[in-house]
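Participant: Sequence first, then the predicted structure, then my questions.
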Amino acid sequence: MGDVIPLEGSDDSDDSNPIETIQAIKNATKKGKMRAPEQLNEKQQDKKGRKIGGVEKLAGQIDHIVGVVESRSTATSLMMKMQLGSSIPEVMEVVSSLPECEPTSTLWMFATRLFFNQEMREIFSTMKTPNVKFAWLTYEFNNQ
């Protein structure tokens, strides 16, 4: 009776066998005990209802992380490609090359403030010809 702890209870109970109680506790807390497939949640079973081991589960999680990182990387590279040519120095260099937009002109000064806005720089950068860029910049200046 070295590891048996007597439980308090009424003396008239016949089912208070300390050895059976300790054995039940050991069985309930045994680590590594196999559970029936119906007790496993969906994440612990594959599509065929088999139990997934730790290595398989970890490999699946790593594959998922790699997929997420790759998709973010692709999205980031697409965003960077879209923004090429729309940095402030690049846009202002184009503005300086437009007719009547030499530095210190009123339209050039207006562009320096307008192109603080990334969206405005992107719109300007998507325009193909200098005439269209000049017309749009003049339009924005007149509607300020």
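Facilitator: Good, I have the coordinates. Residues are numbered from 1 along each chain as shown.
Participant: from here on, contacts and neighbour counts on C-alpha atoms
Facilitator: Will do.
Participant: How about the longest helix along the chain, which residues are buried there?
Facilitator: Among the segments of the chain that qualify as a helix by DSSP state H, the longest is helix 54-83. By neighbour count on 16 or more other C-alpha atoms under 10 Å, the buried set for helix 54-83 is Gln83.
Participant: After it, which helix or strand is next?
Facilitator: For helix 54-83, the succeeding helix or strand toward the C-terminus, using DSSP states H and E, is helix 88-97.
Participant: Now that next one: buried residues?
Facilitator: Neighbour-count burial for helix 88-97 [16+ other C-alpha under 10 Å]: 88, 91-92, 94-96.
Participant: again, but for stretch 137-144
Facilitator: The neighbour-count check on stretch 137-144 (16+ other C-alpha under 10 Å) flags Leu137 as buried.
Participant: give me the element Ala24 is part of.
Facilitator: Using DSSP H and E, Ala24 falls in helix 18-29.
Participant: tell me which residues in that helix are buried?
Facilitator: For helix 18-29, a neighbour-count test (16+ other C-alpha under 10 Å) marks Thr21 as buried.
Participant: In addition, the following structure is provided for comparison:
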Amino acid sequence: MDRSIEEAGHVRGPVMAGAAKWVRANLPAGSNVGHLNWGDFVQLFAYDPDHRFINGLDPAFMLVTDPTRIRYWEEVRTGRKPLDPVEFGDTFRTNVLIVTKEVPRQVRMCEDALLERAYEDEGAIVYVLPEGSEAEKR
């Protein structure tokens, strides 16, 4: 029992909570929100059920409904394709991209794309996708 309590103390907290709360407070309800890891969905939705997230729980669902977009998303998130902020925003009709700091490569990808940080805490960053994308016009 003591070991279980000790191990529980090392479990990470909800690293996406602050970013999700920021989105909930700053974007219109129903807006699409970009993110790069399907596993982040649980925390994002738990703290912000008012928005639509790109992918959640299992990417196989999107593979069935939209194979082109899931392949694009997978190539970007794994670094096989460079992040083009306008293309990403247009593809997913979103103005923001949430990235967990637990995947430093994805943070670097956003920094390399010169994305502006709208929110940051110890767990995640919310980046603004550039104006001029089709997403901004919706």
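Facilitator: Good, I have the coordinates. Because the structure is predicted, anything quoted here is derived from the model rather than measured.
Participant: TM value for the aligned chains?
Facilitator: For this chain pair, the superposition-based TM-score is 0.26 by TM-score structural alignment, normalised by the length of structure 2; 58 aligned residues with a C-alpha RMSD of 4.5 Å.
Participant: so which of the buried residues of helix 88-97 of structure 1 comes closest to Ser125 of structure 1?
Facilitator: Ranked by distance to Ser125 of structure 1 (C-alpha to C-alpha), these are led by Val91 at 7.0 Å.
Participant: That closest one reaches Glu122, doesn't it?
Facilitator: No: using C-alpha atoms under 8 Å, Val91 of structure 1 makes no contact with Glu122, being 9.0 Å away.
Participant: Count the residues that sit near Glu122 of structure 1.
Facilitator: Residues near Glu122 of structure 1, counting by other C-alpha atoms under 10 Å, number 18.
Participant: any idea how far it lies from Ser97 of structure 1?
Facilitator: Here Glu122 of structure 1 is placed at a distance of 18 Å from Ser97 of structure 1 (C-alpha to C-alpha, to the nearest Å).
Participant: do Ala28 of structure 1 as well
Facilitator: Taking C-alpha to C-alpha, one finds Ala28 of structure 1 at 81 Å from Ser97 of structure 1.
Participant: next SSE after the strand ranked longest in structure 2?
Facilitator: For structure 2, the strand with the greatest residue count under DSSP state E is strand 94-100. Of the helices and strands lying after strand 94-100 of structure 2 in sequence (DSSP H and E), the nearest is helix 104-112.
Participant: helix or strand right after that following helix?
Facilitator: Per DSSP H and E, helix 104-112 of structure 2 leads on to strand 116-120 as the next helix or strand towards the C-terminus.
Participant: moving C-terminal of that next one, what's the next helix or strand?
Facilitator: With elements assigned by DSSP H and E, the helix or strand that comes after strand 116-120 of structure 2 is strand 124-128.
Participant: That next one - contacts with which helices or strands?
Facilitator: helix 17-26, strand 94-100, strand 116-120 (3 or more C-alpha pairs under 8 Å, 6 or more residues apart in numbering; DSSP states H and E).
Participant: Adding mean neighbour count, write those out as CSV.
Facilitator: Formatted as CSV, these follow (neighbours: other C-alpha atoms under 10 Å):
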stretch, mean neighbour count
helix 17-26, 18
strand 94-100, 25
strand 116-120, 16
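Participant: need these in CSV with distance to Ala135 of structure 2, can you?
Facilitator: CSV is the format used below for these (distance: least, C-alpha to C-alpha, whole Å):
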stretch, distance to Ala135 of structure 2
helix 17-26, 16
strand 94-100, 5
strand 116-120, 16
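Participant: Compare these and give me the one nearest His35 of structure 2.
Facilitator: Proximity of these to His35 of structure 2 was assessed by C-alpha to C-alpha; the nearest stretch is strand 94-100, lying at 4.8 Å.
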